[in-house]
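>>> show me the folded form of this:
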Amino acid sequence: MAAAHRARRWSFGGLVLVVTAGLVVAVFMSFVGSGASRAGAAAIAAQTWSDEFDGPAGRGPDSAKWTLETGGSGFGNHELQYYTNSTSNAALDGQGHLVLTARKNTDAGLRCWYGQCQYTSARLNTAKTFTQTYGRFEARIKIPRGQGIWPAFWMLGNDLGTVGWPNSGEIDIMENIGREPHMVHGTVHGPGYSGAGGLGASYSLPGGRAFADDFHVFAVDWSPNSIVWSVDGTTYKTLTPAGTNGNKWVFDHPFFLILNVAVGGDWPGSPDASSAFPQTMVVDYVRASGSATAGRPIRGIGGMCVDVAGGSNADRTPIQLHNCTGNAAQQWTIGGDGTVRALGKCLDVAGGSTADGAVVQLYTCNGTNAQKWTYTGARDLTNIGAGKCLDAKGNSSADGTRLQTWACTGGANQKWTVG
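Here you go, the predicted model:
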């Protein structure tokens, strides 16, 4: 379910200042991903931005990448914290992590909307330093816990200062409220579907486990045709323009990233006697990739396009070659996690087969190696699970030729051009 009691979470005064400042996009081109979370898969897409949070313990976030917001306005939700730019609330731990800490306030002079501030915390954004349209945005995070604690990893449109919220759009990649330790929410907000009417879903860990007990990877894969939410590689919600019930789809322009830990507010409620402080959100990395190849065709033998048969997004829909039409069934988002996606689902080897001739299909993204692909300098598209190449059956370039996996031969029917 969407966050039913959630109101807007932006500060108009604070964010207009940073949004209207100059925007600088840092571009780092790499065809190989890094980190344990990649599960051995090389990234096909360009990594466009990242922060791995390497540095000495006690150092603040990199000011070339992040702006620390300050204030205790309540941020439209009657939140209780005052956001500071102090390293007591946001600092590296010297082990490759950024730690955001919510604390009880000890500064009698610190004023919030309701009087003397009860808590301090941190909120940082990339509005001055990095924005992007489409691609994969992910972070590996260990969230805090407790009643009244509200951690989030999210995005806002860079036109916030001119068109206002919710017309600028908001993409919440991950939100948690402390009274739901096993659950996170992914939501979008736009004109006609904002606040309590936001569109999205929730995801719960199996067995009722708490998200605060370990790190998890929270991601969205965003293309012109869809926004797809996942946790640890498992998709739990796909939203397309048709899902806004006739309201305007505003996810077609650059957005920037935000990390924060709020305390209290209309949705999570206030801390109570069970809430312990300090509480920390530990961030292992934040990465963006895929804009260079988001929503692009993949062409093979005879210049034919990789196509989802019939334009269907049903599980097990075959993948084929087809004359290039430019429609959504041929627009592929190449994720930094090695997935190749169209219509909100993943390019998949049926049954995780390693046999020659295994069917390639569209299937709900599930994080398995049957859905992880490596794009080589030789233009092979190799499935990680099978160690075999995407192959046009029978060396054919005819309309409707089915795609399969096969031992890599270097043949023209196994060569692919992205974009």
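
>>> from here on, contacts and neighbour counts on C-alpha atoms
Fine.

>>> quick one: the helices in the stretch 101-250 of the chain?
Counting by DSSP state H, counting those that start in this stretch, one finds helices in the stretch 101-250 of the chain at the ranges 160-163.

>>> which residues touch the nearest residue to Gln118 once chain neighbours are set aside?
Using Cα to Cα, 6 or more residues apart in numbering and skipping the chain neighbours, the partner closest in space to Gln118 is Asn105 (5.2 Å). Contact partners of Asn105, counting by Cα atoms under 8 Å, 6 or more residues apart in numbering, are Cys117, Gln118, Tyr119, Thr120.

>>> try it again at 10 Å.
By Cα atoms under 10 Å, 6 or more residues apart in numbering, Asn105 lies in contact with Gln81, Tyr82, Gln116, Cys117, Gln118, Tyr119, Thr120, Ser121.

>>> pretty sure Leu257 contacts Gln132?
Yes - counting by Cα atoms under 10 Å, Leu257 touches Gln132, with 9.3 Å between them.

>>> okay, these two: which has more neighbours?
Leu257 (25 against 22; other Cα atoms under 10 Å).

>>> what secondary structure does that one sit in?
strand (DSSP: H, G, I helix; E, B strand; the rest coil).

>>> what's near enough to touch the nearest residue to it once chain neighbours are set aside?
Residue nearest to Leu257 in three dimensions, not counting chain neighbours: Met155, with 4.6 Å by Cα to Cα, 6+ apart. When contacts are counted by Cα under 10 Å, 6+ apart, Met155 touches 125-127, 131, 137, 169-173, 188, 254-259.

>>> one more, please, to line up against the first structure:
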Amino acid sequence: MVSAALVLGSMLVGTALGTQAAAAPAPDVSIAATTFADEFTGAAGTPVDGSKWNMEVGDNVNNHERQYYTNRTSNAALDGQGNLVITARRENPGNYNCWYGRCEYTSARLNTVGKFSQTYGRFETRLKMSHGQGMWPAFWMMGTTGGTWPNNGEIDVMENVGFEPNTVHGTIHGPGYSGSGGIGAAYTGPRFADGFHTFTLDWSPNLLIWYVDGQEYQRRTPADLGGRTWVFNDRPFFIILNLAVGGYWPGDPDASTPMPNTLVVDYVRVTDTPGGGGGGGGQITGLAGKCVDVAGANTANGTPVQLYDCNGTNAQRWTRSGNQLMALGKCLDVSGGGTANGTVVQLWDCNGTGAQQWAISGANDIVNIQANKCLDVTGNNSANGTRLQIWECTGAANQKWNAAV
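Alright, predicted model coming up:
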């Protein structure tokens, strides 16, 4: 943005994975670890956590934005309900001066410079968009090395301009492809100000993947640059979260623009391992650090899905396609489309039914949407071969999953 975000009951399978049990010792499989997280919990009116975020102060002549960024809680504060609220206001209480004269608006911009940066991983936010002509929210990243912009690199995980209420953009900027020449794509969906949505970037060497609500919509590799320099390998990036007002791209607010105007952020999370898409999918780990596994790596319809030691086989590599979770070319499925506690899950041909629709919540639950029940390890039993099922969500450890998909 320099110039142009399970409840399972219990039932043992009875037999462990024969092929896996007889296999060579399991490789050392990396499990995604959370490296940065802000859930924005705290009393209403509390400022952001200063150990995680810097509050920028000043205007932005580069983009010809209209706001003056402040460190006041009237522009960025917790709401007491687990959210950060960034508020743009039409005001100038401090007689601030901007590039165009006396500032007309205030807002907030947060960054993690000197407090957090990382190379590769999954970067995600869940937020409810601002709205209206001239509003410009963004969740993005900048390189910490490589010189000045754009040589250091910029990754825009999510940008929205108010005149496109149903569209978000993901873009990269670097030497020879910056500003309006950045390389990216748009995702068109619902009106993003009407509810919370999740915006995710998976970053691996030579690969960037963007998602909205778990739906992949863009991939970028060095091949997309036409010989220009890829600046997104082996370089830490820090995070920026802001709500701009006006600028070259969104244009200025007008009489129709609501003021005050808010960007409501549920969380920002980073893990050290990207999700599915880096070549074959990712693991889903849960109780005792074990994996969601297709018994015997069998692709037949009705094959049990169970808990098993993580071993890196394809029986444990899951990808996400919309609300479906897939392994071995088939879908995670609730047997018979059942919704009762204790209904087991299995592998089945993907068919788009409610039995195969899953949501991954911010609380690390995997929820069957049709049943409104959680993926659950039967009997809270961590033994290899324990069957997975659906069960009312309780928040227990046998329903918590780290889904790198």
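
>>> quick TM-score on the pair, please.
Here the TM-score for the pair of chains, by TM-score structural alignment, normalised by the length of the second structure, is 0.65; 299 aligned residues with a Cα RMSD of 3.8 Å.

>>> overlap in contacts, Leu257 and Gln132 of the first structure.
In contact with both Leu257 of the first structure and Gln132: Gly157, Asn158, Ala288, using Cα under 10 Å, 6+ apart.

>>> show me what the residue nearest to Gln118 of the first structure aligns to in the second structure.
Residue pairing (TM-score structural alignment): Asn105 of the first structure is matched to Glu91 of the second structure.

>>> please say which position in the first structure Ala138 of the second structure maps to.
Match for Ala138 of the second structure (TM-score structural alignment): Ala152.

>>> swap that for Arg109 of the second structure, please
Matched by TM-score structural alignment, Arg109 of the second structure corresponds to Arg123 in the first structure.

>>> again, but for Leu243 of the second structure
Counting by TM-score structural alignment, Leu243 of the second structure corresponds to Val261 in the first structure.

>>> whichever strand or helix holds its match vs the second structure, average offset?
Per DSSP states H and E, Val261 of the first structure falls inside strand 255-263. Once fitted to the second structure, strand 255-263 of the first structure is off its aligned match by 0.4 Å on average (mean Cα distance after the TM-score superposition for the first structure).

>>> now for that strand, which elements pack on it?
If you count contacts as 3 or more Cα pairs under 10 Å, 6 or more residues apart in numbering; DSSP states H and E, strand 255-263 of the first structure packs onto strand 67-68, strand 81-83, strand 98-104, strand 119-121, strand 123-125, strand 149-157, strand 170-175, strand 279-289.

>>> so Ile173 of the first structure makes contact with Ser230?
Yes - using Cα under 10 Å, Ile173 of the first structure makes contact with Ser230 at a distance of 8.6 Å.

>>> which of those two has more neighbours?
Set Ile173 of the first structure next to Ser230 and count neighbours by other Cα under 10 Å: Ile173 wins out with 28 against 23.

>>> residues contacting the more buried one?
Ile173 of the first structure touches 137-139, 152-155, 184-188, 200, 218-221, 228-231, 257-258, counting by Cα under 10 Å, 6+ apart.

>>> again with Val188 of the first structure
Counted by Cα under 10 Å, 6+ apart, Val188 of the first structure has contacts 2-3, 154-156, 166, 169-173, 194-195, 197-201, 227, 239, 244, 250-251.

>>> and Thr70 of the second structure, by the same measure?
Counted by Cα under 10 Å, 6+ apart, Thr70 of the second structure has contacts 55-59, 76, 94, 96, 106-110.
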